[in-house]
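K.L.:
sequence first, predicted coordinates after that:
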Amino acid sequence: NCTNRAPFPTLHLLREESVERAVASEGGDADAIVERNLQTLRDLGVEGWRALMQKA
């Protein structure tokens, strides 16, 4: 699942307040964030994803 992939090992430090704000921006639907990320990857396609990974 490329939505959870980083080009390098990454440690994510998430503040609870920031996560709550992000979920609230989607009307309280955390799954909407995941769906939006998946759609972005579908729109990019394989070549778009490869181009992003090469920039990293």
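P.N.:
Ah, there it is.
K.L.:
only C-alpha atoms from now on, for both contacts and neighbour counts.
P.N.:
OK.
K.L.:
Met53: which element?
P.N.:
helix 30-55 (DSSP states H and E).
K.L.:
name the helices or strands packed onto that helix?
P.N.:
Using 3 or more C-alpha pairs under 8 Å, 6 or more residues apart in numbering; DSSP states H and E, no helix or strand is in contact with helix 30-55.
K.L.:
show me what counts as buried in that helix.
P.N.:
When burial is assessed from 16 or more other C-alpha atoms under 10 Å, helix 30-55 yields no buried residues.
K.L.:
alongside the first one, take a look at this:
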Amino acid sequence: MYCLQWLIPVLLIPKPVNPALVNTHVMFMVLYLIGFFLERKPCTVCSVVFLAA
């Protein structure tokens, strides 16, 4: 799971309480995850474990 050590903080980022900011939060998370997977190219097993979490 060494390849996913930079994704652990993603699981700890709280969702915004204000409903108007949810779309921005979702867009940020999607773009961050896409950028991470394109840059780091983690192994398949670690990716499945992260997506299951």
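P.N.:
The structure has been received and is ready for your questions. Worth saying up front: this structure is predicted, and the values here are computed from it rather than measured.
K.L.:
now what about the TM-score between them?
P.N.:
Once the chains are laid over each other, their TM-score by TM-score structural alignment, normalised by the length of the second structure reads 0.36; 34 aligned residues with a C-alpha RMSD of 3.5 Å.
K.L.:
just the helices in the second structure please.
P.N.:
8-12, 22-40, 44-52 (DSSP state H).
K.L.:
TSV for those helices, including mean neighbour count?
P.N.:
Shown next, in TSV, are those (neighbours: other C-alpha atoms under 10 Å):
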stretch	mean neighbour count
helix 8-12	9
helix 22-40	12
helix 44-52	11
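K.L.:
what residues does Val45 of the second structure make contact with?
P.N.:
With C-alpha atoms under 8 Å, 6 or more residues apart in numbering as the criterion, no residue contacts Val45 of the second structure.
K.L.:
now Met29 of the second structure
P.N.:
Contacts of Met29 of the second structure (C-alpha under 8 Å, 6+ apart): Val10.
K.L.:
mind checking how far it is from Ser47 of the second structure?
P.N.:
Distance of Met29 of the second structure to Ser47 of the second structure, computed by C-alpha to C-alpha, to the nearest Å: 15 Å.
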